[in-house]
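Chemist: Build me a structure from this.
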Amino acid sequence: MDFSTIDRALTSLSRRQPPLPEPVLAVSQSLLALLSTNNETHNHLAESREYAHGILKLIELGSSKAGSGDESSAVRWEPLAVGLRLTVDYLEKRTSELPTSTSTASNNQDDDDEDEGTGLGTGGGGVYAEGPRIPKIADLQINGTSSSSASVSEKVSSPPKANSPVFELLLALPEIINNDVEHSEPRVRSLVAQTVGAYALYSSSLLNYQLDIIINNDQDEDPQLKQTIQTAQQGRASIHNAILSSLQSHLQMREPSRDNNPSKASDGALDDTTGWRALETNLHALASFIDGCVGKGVVEFDGEDEGGSNVSYSGSYMLEEERLFSNEDEENRWFLTGLQHCCVLHVNRHVRAASAAVLGVLVKSCMRCRSSHGKDGNYHENLLVEDDSPFRLTLKESLRATLQDNWSQVRMAGSVLCRRFVTALLKIYISHNHNGEEEDEELTVFELAAGDLVQMLLPRMCLNRFYLAQGVKLYSQDTWKIIFGSSHNAAEGEEGLHSSGKSKGGGGMGAVARNAAPLCRYYSKMCDADNHAVREAGCQGIAELAQKVGKHPLYADYLSPYVTMLLQALLMCFHDESWPVRDEACLACGTFCIAYPEECTPELNTLFERWTEQLTDQIWSVREDAAVALGDSVVAYGQDMFEKVLGVVRKQLPAAKDQPAMSREEYKKLQNDVSAHTGNQVYSCGSLAPKLRKGGAGRIGCSSCLVDRPKAPWEATDGCVYLIRELCVRFPDKEDTEREDVVLGDDILLPIMTELADVCRLSHYPQSDDLRTTLWRQLPSMAQAMGKKRFKGKYLDLFVELLAKNIDDRYSVASQLSIHAAGQCAEELANLIGYGIFRGRLAAVGGEDAFDRVMDDRKREQQMAHVAANGGRFLGAAKEFSPFGPPPVTA
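Modeler: Purely as a prediction, here's the structure:
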């Protein structure tokens, strides 16, 4: 089924197998004809009673025996789903046609500026309910009005009429929703939630319209319209009660046991990965209802009081004061208790994410109600800011759990809730301190506004900026920018800690430094988490602390007492079976040695042992980063460490000579051995197979490292290539060295480079091409660091013959990666030394023709890239377009 548009939803009914009954197909064709006629004649469907009746007929056919008279035929859910989808679209359009003075957006001056939409169709900002993706943040409010409302204001608006077909639909919907809120088909339940939101939004807009008439003392008010609007409010109250009743009954159901890890038991694993009855969609329906009510929820109806007594500024009456603070009736407080249970303890991830969405719209509703009259506004504000408020306590515990949930989907929902809650606190604080009242200039506005929540929120917000899931990471980085501002010094694609002179309290870096204790404890705990992605993010966060806080002249002392604790956490990660975790731990330790050399000295021997182990790892990026960390250690500890590193280079550089001989054919045969790949365990992200483990204990990850090949001798040589590059780049001569007492002179470097050239000439093993690929990728950096004169005079001749041979692969012996890397290296060296000089050196060994071919090929590649980037004359592309989608349409 395709629910993306109403036309596609209707069309998909005719394609269902087995075919749907004839009455269903006839109604769908009739509705398609009405839609086609409406598009051609530009008529509105608002007054088309046939269209509204057709929607109700579809819903009826999906709720009975399809009207066929055959009692044995099964009820098909597809007509009901399509009917609900048409209902959502119909109510949205009717809402947009109401007078602009009753527009829900225009009546919410205190709404969230960062209002995320998710395509639920409620039109009131949306509920984050459709999976782990970044919510829309493009429709930001401009001068108090969102872009979506601005587009609505351009449409012709008209007051509702008492005999409009929409009211027939509103009259029938409460019973339909009440019957199908626990439907067995999840897609129907999801559409019921969307219908609830659309119903609540339209009925709330009608209520605004009626209140405007009362305020303006309009004597021409239609009594029949007034009664119809009041009936719609009764229906809204009925829907709210039905949802809450269903929600309460599902919360009372027994969950499977969660002893230790739920995935260890089949029942726990099943309930942890599939939809859990109707509880999830009940939560989404409630969230959609509250969001659609735009700050006005129905408590009870009294038609004698001009329609005013049916208005509650709670959004959901479960937030009323007598329900939250009553000590006599425990049953009245089940709502927040149930939501907290769903967020923190429920076995099902979908339920945990949905309950976070409900809390998010409740925060949004409280912010909408701040502008109401008298005590109502103060009451809802206090729900968010008072330390002992039950709602704030529920938010605190829910954020504590969801922001560190093992599932990215739940972590994303928690991140959305976190942004909404924190921005609400900031707005409240600023609104009370905008008159220049005395403030603590040593703290950021976030610290002042969040109060006791800072030590819980800040570590989780920091770590999620490094989380593996791109949605969580990018959204959390945007949240950081919203709270603390952008960093002009941050690297492209990375929004790290920063200290802006315009930022009060030192910005994000100042906040992190002042809260170093809880942050370091949390990072250390996450380095031992069950999830390998969390451990990796923890190592990255620790590295950021060392890089930015540790090197800051004002804040370095804040982190100093916790260096030992952080180092112990990182040393633990060196034994991780997940290589990205080992990689990040390796880099972080090197950064700490530069920032805090004295504090790291007691662990230096252990660190050096771990770094040299990583230098021979099976993963090339781990080897490279181990070389970077060893270079950091030389910067931190000087000549003594330099001598130790040189000893490692001299010892391990010739290791490739010990690589067992093997032909390329034998290697391919080994890789394609059918018996070696038959009957083994299949692993995937959703499997119940053994996972990545931390230090031998059971952990949760995406694959298994239980089967691990031994390290190969050539990999030690490959790691030394990276290490030689680090030494050349960091300590080339006395003028450019990163440490005055360390210089890599020719007396040391020339024998090493000679040995490197000799060992790279070996070809008795198939991985020799990989080693040469590493050499060609690193050699230009070494040459650039040594300088043109020095490299050309003493080192170029060592590699020129091998380079020419690799470029001119006449017999297709070398791999394409090594050939390409050799060509790239030749181009860069020619640019450094001079094209003519370099070509002359190659001519001496017979490589000038191959060099010319390579340079011609690269020239053509650059020309094509230039064409694509400047007009796209041949590709028809715009100057800039995303590689993940089609180029934008140009005028």
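
Chemist: Could you use CA atoms for every contact and neighbour count after this?
Modeler: Will do.

Chemist: Can you give me the distance of residue 751 to residue 647?
Modeler: Computed as CA to CA, to the nearest Å, the residue 751 to residue 647 distance reads 13 Å.

Chemist: ugh, wrong one, residue 337
Modeler: 63 Å.

Chemist: With residue 269 instead?
Modeler: 51 Å.

Chemist: what's the burial count for residue 452?
Modeler: Residues contacting residue 452 under the criterion other CA atoms under 10 Å number 12.

Chemist: can you pull the contacts of residue 95?
Modeler: 201-202, 205 (CA atoms under 8 Å, 6 or more residues apart in numbering).

Chemist: now the residues you listed as TSV including neighbour count?
Modeler: Output for the contacts of residue 95, formatted as TSV (neighbours: other CA atoms under 10 Å):
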residue	neighbour count
201	29
202	27
205	27
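
Chemist: mind giving me CSV with those residues and columns for distance to residue 29 and secondary structure?
Modeler: Formatted as CSV, those follow (distance: CA to CA, whole Å; DSSP: H, G, I helix; E, B strand; the rest coil):
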residue, distance to residue 29, secondary structure
201, 29, helix
202, 27, helix
205, 32, helix
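
Chemist: out of these, who's nearest residue 857?
Modeler: Closest to residue 857 out of those is residue 201 (61.7 Å), distances taken as CA to CA.

Chemist: wait, isn't the closest one in contact with residue 292?
Modeler: Yes - with contacts counted by CA atoms under 8 Å, residue 201 reaches residue 292, the gap being 4.0 Å.

Chemist: which of residue 269 and residue 647 has more neighbours?
Modeler: residue 269 (19 against 11).

Chemist: my read is that one is in a helix, agree?
Modeler: Yes - assessed by DSSP: H, G, I helix; E, B strand; the rest coil, residue 269 belongs to a helix.

Chemist: Could you check how far it is from residue 688?
Modeler: 8 Å.

Chemist: Residue 843 too?
Modeler: Taken as CA to CA, the span from residue 843 to residue 688 is 60 Å.

Chemist: try residue 526
Modeler: Residue 526 is 23 Å from residue 688, where distance means CA to CA.

Chemist: Neighbour count for the two, which is higher?
Modeler: residue 526 (22 against 15).

Chemist: structure for this one too, so we can compare:
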Amino acid sequence: MSLPNDKAREVFYPELLPRMCLNRYYVAEGVRIYSQETWRQVTGTAGKQLVQKYISHTVDYYILATESDNHAVREAACACIAELASKIHPQTVQPHVERLLNTLLVCFQDDSWPVRDAACLACGNFILSFPDESQAALPSLYPMFFRNLEDPIPSVRQGAASSLASVVRAYGQEALAVVMEKVTAGLKGVRNQPADSERYLDLDHSQATFGVVKRLRDNDPEVHSDKQMYSCGSLAPRMGRGGCSDPKFRRPSQPWEMADGCVYLLSELSQIPDLCRSVSTSLPLVGEACHYHHYTHHIMFLETVCKQLPLIAKGVGKKVFKSIVEEFLDPVFYALECENTLTSSAASQCLNQIGNLLGPNILRAKVERHNPKYLHHLDANVFIAPF
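Modeler: I've put the predicted structure just below:
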């Protein structure tokens, strides 16, 4: 900023701008906020134009950053690549699409779940913005999308659902057939869920997610004594691209987690007007999956259903949802009365939102016809503040 004019500053832009861009997405909040403000001061309202002007330097640096040993840098790089697809003029990015997609395919297999999640979302952006250029990568992308859809991390499942919805938006009925086949199998798979849906002592030590390993090691004094100091915002500063600091741990996904991801996916698909019928025909499978209470984490699945059901209802429309709402009354009132605060709160808000959509009198009539015993819970719920 102290240089006399724009021409003097532009000498340094090819090296500085890509690095400044990436730091705007860095996980450490202080670095992120400082970098965002610096970007505003340096570029003003011309940030987008400057990125387009130096697109080759920007792409080269982003790809280099995905090879960093620091997982936070790799995650930020994937977020920046996603930004290129969604914010920069397509003609500017188009010559670099193949290189960027190949880079994302590598990041999609990263053992760090935030990197996988960021790569997944970035792939969805590229498919939506560059459907023709991305189509050749679909055979490789579909298995990765579906693997993220059943990931043990809820936010990863949600990100996969968003990206798969982008695939359907880009490729229409052909993609919808592939996706709905997976949704049907995933929702039906809950019946095969073991009763102990997660046993930490029986953890498969061939691989595991960082969160599961953390719970196993939290009370080990040696883990917290005389160890390396980590930098702000980086959980593992020397973590390689192949995985976390202990890559031999990873818990396999559970059937209920796949079903949970399918609920997120139906919620995303319901926002596409042409797919209302396809989504509505799958809702009975969601209702059926909600009735399986034999496994420990069924309350987490019900929480997801309660949070997504109002969105699905708005997507498919009042008329369609009114005809099938009774299939969800038992699960929602079960969730309302359960001891888990988050699930109970989600059910409470679900009832209020569905009541607002259908009309409180219509919902009350549906509840009374289905099970009059639920009426006092419905009436009491009106006066309960959301958690």
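
Chemist: So which of the contacts of residue 95 of structure 1 is the closest to residue 521 of structure 1?
Modeler: Nearest member of these to residue 521 of structure 1, counting by CA to CA, is residue 201, at 45.0 Å.

Chemist: Now check structure 1 for the residue matching residue 102 of structure 2.
Modeler: Residue 102 of structure 2 maps onto residue 568 in structure 1, with residues paired by TM-score structural alignment.

Chemist: no no, residue 60 of structure 2
Modeler: In structure 1, residue 60 of structure 2 lands on residue 521 (TM-score structural alignment).

Chemist: can you check residue 325 of structure 2 too?
Modeler: So, by TM-score structural alignment, residue 325 of structure 2 is matched to residue 796.

Chemist: For the residue nearest the centre of structure 1, I want the exact helix or strand it lies within.
Modeler: Centroid check for structure 1 by CA atoms, centre = their mean gives residue 471 as the closest residue, at 1.5 Å. If you go by DSSP states H and E, residue 471 of structure 1 is part of helix 470-484.

Chemist: What residues of the next helix or strand after that helix count as buried?
Modeler: The first helix or strand that comes after helix 470-484 of structure 1 along the chain, using DSSP H and E, is helix 507-514. Using 16 or more other CA atoms under 10 Å as the test for burial, helix 507-514 of structure 1 gives 507-514.

Chemist: Determine the angle, from 0 to 180 degrees, between helix 507-514 of structure 1 and helix 470-484.
Modeler: Orientation of helix 507-514 of structure 1 against helix 470-484 (axes from the mean of the first three to the mean of the last three CA atoms, to 10 degrees) gives an angle of 90 degrees.

Chemist: Does anything pack onto helix 507-514 of structure 1? Which helices or strands?
Modeler: The contact analysis (3 or more CA pairs under 8 Å, 6 or more residues apart in numbering; DSSP states H and E) places helix 507-514 of structure 1 against helix 470-484, helix 556-559.

Chemist: Between those, which one is closest to residue 660 of structure 1.
Modeler: Proximity to residue 660 of structure 1 (CA to CA) singles out helix 470-484 among these, at 41.7 Å.

Chemist: which residues of structure 2 does the closest one align to?
Modeler: Mapped onto structure 2 using TM-score structural alignment, helix 470-484 of structure 1 covers residues 29-43.

Chemist: for stretch 10-25 of structure 1, same thing?
Modeler: Under TM-score structural alignment, there's no match for stretch 10-25 of structure 1.

Chemist: how long is that stretch from one end to the other?
Modeler: Stretch 10-25 of structure 1 end-to-end distance (CA to CA) = 9 Å.

Chemist: how about residue 147 of structure 2, what's its match in structure 1?
Modeler: Checking with TM-score structural alignment, residue 147 of structure 2 has residue 613 as its match.

Chemist: Tell me which residues of stretch 278-293 of structure 2 come out buried.
Modeler: For stretch 278-293 of structure 2, by 16+ other CA under 10 Å, it's 278-280, 282-291, 293.

Chemist: and what of stretch 362-370 of structure 2?
Modeler: Neighbour-count burial for stretch 362-370 of structure 2 [16+ other CA under 10 Å]: 363-364, 366-367.

Chemist: What lines up with residue 457 of structure 1 in structure 2?
Modeler: Match for residue 457 of structure 1 (TM-score structural alignment): residue 16.

Chemist: Tell me, how many residues neighbour its match?
Modeler: By other CA under 10 Å, the burial measure for residue 16 of structure 2, its neighbour count, is 14.

Chemist: Find the helix or strand that it is a member of.
Modeler: Assigned by DSSP H and E, residue 16 of structure 2 falls in helix 13-23.

Chemist: mean shift between that helix and structure 1?
Modeler: By mean CA distance after the TM-score superposition for structure 1, the fitted helix 13-23 of structure 2 averages 0.7 Å away from its aligned residues in structure 1.

Chemist: Between helix 29-43 and that helix, find me the angle.
Modeler: Going by the same axes, to 10 degrees, helix 13-23 of structure 2 is angled at 140 degrees with respect to helix 29-43.

Chemist: Distance from helix 13-23 of structure 2 to the middle of the chain?
Modeler: 27 Å (CA atoms, centre = their mean, to the nearest Å).
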